[in-house]
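J.: Need a 3D model of the following:
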Amino acid sequence: MLNRDTVRRKLEDLRELGFREEEVRSLIKRFPEVLGISENKLRQNFKFLVEEWKLPRNAILSNPAALHYSIEKRLKPRLNAFRALMMNKSLEKSMSYPPVRYLSMSEKDFHTKVVGRFAA
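T.: Alright, predicted model coming up:
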């Protein structure tokens, strides 16, 4: 159970990342586990998603679990896969979901629906 001070700090961390009050509430409602993410991981993941994945804040709001994923085990490998696959110009035109949705796919689905489909 999180104490009041911890929750207050998490709310402040989210505001410092640029989320407005109503966005913070929405984010917590969609993914309450965000309150358990360390400040360091929260900032690192947010920065990686915005700077490397080029995701707008509203994309992160639509899939806040992305703030919890491992950079080394999920975010970087999927970004690298997308970069390699983007050489195939048909990928971008045939993507059925916004990029943030591909982050939440299981490894099996990601490899089946993305890598296996476009790597050929």
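J.: Going by C-alpha atoms from here, please, whenever you check contacts or count neighbours.
T.: Noted.
J.: Now do the same for residue 79: helix, strand or coil?
T.: In terms of secondary structure, residue 79 is helix; the call rests on DSSP: H, G, I helix; E, B strand; the rest coil.
J.: Please give the structure of this sequence too, so both can be compared:
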Amino acid sequence: NLGLSDDDIYKLLKKFPEVLGCELEGMKQNVETLDRQWGISGKSLRSLLLRNPKVLGYYVNCKGDCVAKCTRCWARF
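T.: Next up, the predicted model:
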């Protein structure tokens, strides 16, 4: 549960409609990564998702060694 209201989901989908094509397991892993590595959860997670919903679609972590998938890379976060 991300703590998002129906209105929040509307806003998220408006900013990042591609989320509908993201795999559920990948999004769950991203939410876990946000909590584990940056301590972002609860209300902070909700605020982040409304500001930058694209983090749900990140699946690359180049760690500075670029793999040319910048729009999906955690390095942007």
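J.: So after superposing, what's the score?
T.: The TM-score (TM-score structural alignment, normalised by the length of structure 2) is 0.66; 62 aligned residues with a C-alpha RMSD of 1.9 Å.
J.: Where do the strands of structure 2 begin and end?
T.: With DSSP state E as the definition, structure 2 shows no strands.
J.: Longest helix in it, by number of residues?
T.: Looking only at structure 2 and at elements set by DSSP state H, the helix with the highest residue count is helix 24-38.
J.: contacting residues around that helix?
T.: With C-alpha atoms under 8 Å, 6 or more residues apart in numbering as the contact definition, helix 24-38 of structure 2 has outside contacts at 40, 41, 45, 55, 56, 57, 58, 59.
J.: can you check stretch 62-76 of structure 1 too?
T.: Around stretch 62-76 of structure 1, the neighbours that count as contacts under C-alpha under 8 Å, 6+ apart are 27, 30-31, 34, 37, 41-42, 45-46, 48, 60, 100-101, 103-104.
J.: One more pass at 7 Å, please.
T.: Residues external to stretch 62-76 of structure 1 that are found in contact with it (C-alpha atoms under 7 Å, 6 or more residues apart in numbering): 27, 31, 37, 42, 45, 46, 60, 100, 103.
J.: what do we get in structure 2 for the second one?
T.: Structural alignment (TM-score structural alignment) places residue 31 of structure 1 against residue 16 in structure 2.
J.: what's the answer for the fifth one, then?
T.: Following TM-score structural alignment, the counterpart assigned to residue 45 of structure 1 within structure 2 is residue 30.
J.: Got a quick PyMOL command for the buried subset of the contacts of helix 24-38 of structure 2?
T.: Selecting in PyMOL just the buried members of the contacts of helix 24-38 of structure 2, where the criterion is 16 or more other C-alpha atoms under 10 Å, is done with this command:
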select buried, resi 40+41+45+55+56+57+58+59
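J.: Closest one of the contacts of helix 24-38 of structure 2 to residue 6 of structure 2?
T.: Ranking the contacts of helix 24-38 of structure 2 by separation from residue 6 of structure 2, with C-alpha to C-alpha as the measure, puts residue 45 on top at 16.0 Å.
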